[in-house]
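Q: the sequence and its predicted three-dimensional model are supplied below.
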Amino acid sequence: MSQLFFGKPAPTSQSTPKPGHGPDQDIPDETFSFVTLDDSHGQQSEDSGINISNISDRGDVHNSTSSELPGEETTNVVSSTIEEIGKKAQDLIERINQSRAMDQEIMTTFENKLINKVSEVCQQVKEQMFSSYEEHGCGMEANLQELSEVLERSSQLSMELQGASQTLSAINNSLQQTAEH
């Protein structure tokens, strides 16, 4: 930020007037302007939007009806400029606060939409998972049914084989008894 200087310093303390310098003397009205060290910034600061141009225009208003001393006029102009800067700073703060509120609202909206979208995607994944379970369940049920049928048939064959084995054993015993006699 460029440094600002006054054209002439305003009196900051009162003293008794010297002879020939009293309030009766005709003192020319003076206006003071801000001078920047860096002219490349132009008439307005881009960061704040605060006008830092010459304040002599405001001084002209005071010159036409002024019965004040030049120091008082400068003080009024500076006070007016300070008030203007204060108002612009307050406006800037209000705009920042509004921007922050909008950002907060956007984030809340985004968060809600994100939560809804995540819930929606989770529901879709659950549905796909249950569909997959059902599909695999049907396949497993068919395989279990087939296994059950095979085991039942195997059990029947085992019983038939056991019956045939007993029959063969009985025939073998009969043949052995006939051969011994």
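A: The structure has been received and is ready for your questions.

Q: going forward, measure contacts between C-alpha atoms and count neighbours the same way
A: Noted.

Q: residue farthest from the centroid of the protein?
A: His181 (108.0 Å; CA atoms, centre = their mean).

Q: from the contact counts, what lies against the strand or helix carrying Glu135?
A: Using DSSP states H and E, Glu135 sits within helix 70-180. For helix 70-180, the packing partners by 3 or more CA pairs under 8 Å, 6 or more residues apart in numbering; DSSP states H and E come out as helix 56-65.

Q: just to revisit the earlier point, the helix holding Glu135 vs helix 56-65, what angle?
A: Helix 70-180 runs at 150 degrees relative to helix 56-65, counting by axes from the mean of the first three to the mean of the last three CA atoms, to 10 degrees.

Q: and the residue farthest from the centre of the chain, how far from Asn173?
A: 13 Å (CA to CA, to the nearest Å).

Q: what do those two both touch?
A: Common contacts of His181 and Asn173 (CA atoms under 8 Å, 6 or more residues apart in numbering): none found.

Q: next, the one to line up against it:
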Amino acid sequence: MRSMPLTGGPCPCMTHGEGPSWDGGCIPRTEGPEFRPRPRAEPALGHRSSLYFASLGATIDGLQQQARDICNRVTESRQEDQTVLNSFRESLLLKVLKLAEQLEERLFRSYDSYNKLIEERLQELSEVLERVEGVQAELRCICCTIEAAYQDLCLQPEP
């Protein structure tokens, strides 16, 4: 990519002067600013002077055309940069989407394996709780038996 900024400089077409920043949407003028001298009543020039001023006018016209060409090339270059940037952005978005899908797939596999592990542990917990209920029922029976034996011992007369 070129090192020219896409925003923040004077417009390359030079029609806006130093005012607004260039945002890439400005189309350079195909016709540059024309420097037209004000019509004046000028004294007639000699042949040699007339050729000099005609040559000078042609040089100015050439410089104006070169400036317009440079502005056009700068604008085209910036448009190419914007195209490259847009293409880069699209390819980056596609890669990010693919990575996000891969991450999501890995998460689901991880969830699945953990769900199986949790299910196994819950089954084990359920079995342990059933055994605890059985032991608790046996303990109640033992407590009832001990209580009955104690009451029998307490109700017997002493010798």
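A: Right, received. Where do you want to start? Computed from a predicted structure; not experimentally measured.

Q: translate Gln104 of the first structure into the numbering of the second structure.
A: Mapped onto the second structure by TM-score structural alignment, Gln104 of the first structure lines up with Gln82.

Q: likewise Cys138 of the first structure?
A: So, by TM-score structural alignment, Cys138 of the first structure is matched to Lys116.

Q: next one: Lys117 of the first structure
A: That one, Lys117 of the first structure, aligns with Lys95 by TM-score structural alignment.

Q: tell me how many other residues surround its match.
A: Neighbour count for Lys95 of the second structure, taken as other CA atoms under 10 Å: 12.

Q: separation between the residue nearest in space to the middle of the first structure and Thr75 of the first structure?
A: Taking CA atoms, centre = their mean, the centroid of the first structure lies closest to Met107, which sits 5.1 Å from it. Distance of Met107 of the first structure to Thr75 of the first structure, given as CA to CA: 47 Å.

Q: what of Glu135 of the first structure?
A: 88 Å.

Q: ok, these two, which is more surrounded?
A: Thr75 (15 against 12).

Q: contacts only, for whichever residue in the second structure pairs up with that one.
A: In the second structure, Thr75 of the first structure lines up with Phe53, judged by TM-score structural alignment. Counting by CA under 8 Å, 6+ apart, Phe53 of the second structure makes contact with nothing.

Q: what distance do you get for Thr75 of the second structure to Arg89 of the second structure?
A: From Thr75 of the second structure to Arg89 of the second structure the distance is 21 Å (CA to CA).

Q: repeat that for Phe108 of the second structure.
A: 28 Å.

Q: before we move on, what about Glu133 of the second structure?
A: In terms of CA to CA, Glu133 of the second structure sits 63 Å off from Arg89 of the second structure.

Q: do Ile70 of the second structure as well
A: Taken as CA to CA, the span from Ile70 of the second structure to Arg89 of the second structure is 28 Å.

Q: repeat that for Ile146 of the second structure.
A: For Ile146 of the second structure, the distance to Arg89 of the second structure - CA to CA - is 82 Å.

Q: can you check Arg78 of the second structure too?
A: 16 Å.

Q: the two - which one has more neighbours?
A: Neighbours per residue (other CA under 10 Å) separate Arg78 of the second structure from Arg89, with Arg78 holding more: 22 against 12.

Q: and Ser15 of the first structure, helix, strand or coil?
A: coil (DSSP: H, G, I helix; E, B strand; the rest coil).

Q: burial of it, as a residue count?
A: Quick note: Ser15 of the first structure (other CA under 10 Å) scores 7 neighbours.

Q: likewise for His62 of the first structure?
A: Neighbours around His62 of the first structure, by other CA under 10 Å: 19.

Q: what sits against it?
A: Counting by CA under 8 Å, 6+ apart, His62 of the first structure has contacts Glu73.

Q: gap between it and Leu147 of the first structure?
A: 109 Å.

Q: what does Leu157 of the first structure give?
A: 15 Å.

Q: same question, Met159 of the first structure
A: Following CA to CA, the distance that separates Met159 of the first structure from Leu147 of the first structure is 18 Å.

Q: equivalent analysis for Glu105 of the first structure, please.
A: 62 Å.

Q: same deal with Arg153 of the first structure?
A: 10 Å.

Q: burial count for whatever residue of the first structure lines up with Glu138 of the second structure?
A: Aligned by TM-score structural alignment, Glu138 of the second structure pairs with Glu160 of the first structure. By the criterion of other CA under 10 Å, Glu160 of the first structure has 12 neighbours.

Q: likewise Gly59 of the first structure?
A: 21.

Q: before we move on, what about Ile70 of the second structure?
A: 15.

Q: kindly report the same for the one 5 residues further on.
A: Around Thr75 of the second structure there are 22 other residues, counting by other CA under 10 Å.

Q: nice, that's everything, thank you.
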